[in-house]
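> Any chance you could fold what I've pasted below:
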Amino acid sequence: MNATIVKLALQALLGRRRFWLLLGLPLALIGLTVLISSLSSDGEAAWPMVSFLGYPLVLPLVAILAASSVLGPEVDDGSIVYLLSKPVSRHVIAVSKWVVAWTATVGVGSLGVLAAALIAGGGDRALAWWIAALVAGTTYSALFLALSAFTRHAVVAGLIFVLIWEGLAGGFLSGVAWLSVGQWGIRVGHEISSLLDDPANLPWAVIASLVVTIGGVWFAGDRLRSFALTEDE
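The predicted structure is shown next:
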């Protein structure tokens, strides 16, 4: 990891308008959860805000925005060429970028899920959702960093992945839940609270999350190593 690249990536993340959207999504989640909790006498009324909005939608959207902010703009404006001209390993660059994206994802997205879960009812279920969000957020940040290194349209590709694939695997096609990043996190969270689903084998969920995380960061570095700025990019 390179401290200078981490600093530059952090400046890129904090200095763009999408950071405010990244921050606004969890705040909106928390606000809606507070509203539902205050208006309903049903102690379970606010939990769908966590399980159907916060975890499967807000968390990956935060990861998309964070990962695309630390790498995508440099590809778009051509400044990536200046960065790649420095005698720094491409994989060190990728790891440094991922650390910033991961920090933003777990610091904003995962904590947003935890806050909403605490407001919804707290207890072991809130802790379980937080653990699930940590696992999924870590994997999402690496996966979307790889997308940002692969295509200029990483945000669009990430949205398609989240809305179509994760939505189908998580909500409708239970037979392929073992291929869903979100479901891997839920399976780990299930170890804390049985109120969460048990969609996949635990060793598979842990190993798959590690493989995608490490593989995503490695792919981003490999893509940077072979990067050539063309008219299409």
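> From here on, just use CA atoms for contacts and neighbour counts.
Will do.
> ok, and the closest non-adjacent residue to Ala46?
What sits nearest to Ala46 in space, not counting adjacent residues and going by CA to CA, 6 or more residues apart in numbering, is Ala120, at 5.0 Å.
> What segments of the chain are helices?
Remark: helices assigned in the chain by DSSP state H are 3-14, 17-39, 47-48, 59-77, 80-84, 90-104, 111-120, 123-150, 154-160, 167-171, 181-190, 202-225.
> run this one through as well so I can compare:
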Amino acid sequence: MYNSTVARLTYRGLLGRRRALILFLLPALLLVIAVAVRRLAGADDQITTDVLGGFALATMVPLIGVIAGTGAIGPEIDDGSIIHLLAKPVRRPTVILTKLLVATGVTVLFAAVPTLIAGLILGGNSQRLAVAFAAAAAVAAVAYSALFLLLATVTRHAVVAGLVYALVWETLFGSLVEGAQTLSVQQWALAVAERIAGGGLVTSEVGLTPAVVLLVAVTAVATWYAGRKLRVLKLAAEE
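Predicted structure coming up:
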């Protein structure tokens, strides 16, 4: 279910000059903030939690997910080059799964890894906070990549829709509105972080078991439906 040629083309598209610049910008900002906070306030577990939870997990991870998830297939659909790919003897689920793996890998690289490094800078992994938030960022990366990959197959305005979801739903409603918190990838990922971290500093509105179930379900359904949309796209193009 993995095609190296599709993966290579997807990586090349995602890591193009303009998109790569955006991908590097947010992690660099997180690391600058971590260094500045550590120098000004010293090692403090609560501050570490606030920075990693408030900026890294709530803002940086979904935004990078938007860039990677939509960028994995959106540009090919927009310029019509996806038709040439679909004409090759490659199964549609293989195309989607390969692009999902690439998008997830890019999101983990540019979101989860910097989160781990920032956590180590801020507090040296005190209370296992660095590892906890890095793990949360990694599991969120999978769900976000699947969701935004699906958006790219559904609408040509996937980036705008993804930004609205990331900034309005996840960052605003998912953090503040009680009912919406149970339907937030951020809260599901926080449940993983809460299990790993010590000291009761990390909390989630969703229990670990339902969080894991929802993460798996959303990823699976989004991937499946994206595959269906890709089949429809091929048929429409042939007609």
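> Give me the TM-score for these two chains.
After superposition, the two chains reach a TM-score of 0.93 (TM-score structural alignment, normalised by the length of the first structure), with 230 aligned residues with a CA RMSD of 1.7 Å.
> returning to that earlier point: per the alignment, the residue nearest to Ala46 of the first structure pairs with which residue of the second structure?
Alignment of Ala120 of the first structure against the second structure is given by TM-score structural alignment, with Leu122 as its counterpart.
> and that match, what is it in contact with?
Counting by CA atoms under 8 Å, 6 or more residues apart in numbering, Leu122 of the second structure touches Ala34, Val35, Val37, Arg38, Gly42, Ala43, Asp44, Thr48.
> what's the burial count for the third one?
Close neighbours of Val37 of the second structure, defined as other CA atoms under 10 Å, add up to 18.
> Give me the distance between it and Leu57 of the second structure.
Using CA to CA, to the nearest Å, we find Val37 of the second structure at a distance of 17 Å from Leu57 of the second structure.
> Please pull up the equivalent of Phe219 of the first structure in the second structure.
Counting by TM-score structural alignment, Phe219 of the first structure corresponds to Tyr225 in the second structure.
> Farthest pair within the contacts of Leu122 of the second structure?
Val35 and Asp44 (12.8 Å; CA to CA).
> And for whatever residue of the second structure lines up with Ala63 of the first structure, the neighbour number?
Alignment note: Ala63 of the first structure maps to Gly65 in the second structure; criterion TM-score structural alignment. The number of residues packed around Gly65 of the second structure, counting by other CA under 10 Å, is 32.
> What sits closest to Gly162 of the second structure if chain neighbours are left out?
Of all residues not flanking Gly162 of the second structure in the chain, Val66 sits nearest, at 5.6 Å (CA to CA, 6+ apart).
> Report the contact partners of the one you found.
Neighbouring residues of Val66 of the second structure by CA under 8 Å, 6+ apart: Tyr144, Ser145, Phe148, Val159, Gly162, Leu163, Ala166.
> now swap in Ile73 of the second structure and tell me
Ile73 of the second structure is in contact with Thr10, Ile82, Lys99, Leu149, Ala152, Thr153, counting by CA under 8 Å, 6+ apart.
> For the third one, which non-adjacent residue is spatially closest?
Ranked by CA to CA, 6+ apart and with sequence neighbours excluded, the top spatial neighbour of Lys99 of the second structure is Ala72, at 5.9 Å.
> try Ala58 of the second structure
Here the residue nearest Ala58 of the second structure, using CA to CA, 6+ apart, is Thr171, at 5.6 Å.
> whereabouts in the second structure does stretch 84-94 of the first structure align?
Taken onto the second structure by TM-score structural alignment, stretch 84-94 of the first structure occupies residues 86-96 there.
> Need the contact partners of the matching stretch.
Here stretch 86-96 of the second structure makes contact (CA under 8 Å, 6+ apart) with Met1, Tyr2, Asn3, Val6, Thr223, Trp224, Ala226, Gly227, Leu230, Arg231, Lys234.
> Who wins on neighbours among those residues?
In the contacts of stretch 86-96 of the second structure, the most neighbours by other CA under 10 Å go to Ala226, 25 neighbours.
> okay, how far is it across stretch 170-186 of the second structure, tip to tip?
End-to-end distance of stretch 170-186 of the second structure (CA to CA): 7 Å.
> distance between it and the chain's centre?
Relative to its parent chain, stretch 170-186 of the second structure has a centroid offset of 16 Å by CA atoms, centre = their mean, to the nearest Å.
> Quick check: Trp165 of the first structure vs Ser180 of the first structure, distance?
For Trp165 of the first structure, the distance to Ser180 of the first structure - CA to CA - is 8 Å.
> Comparing those two, which residue is more hemmed in?
Ser180 (24 against 18).
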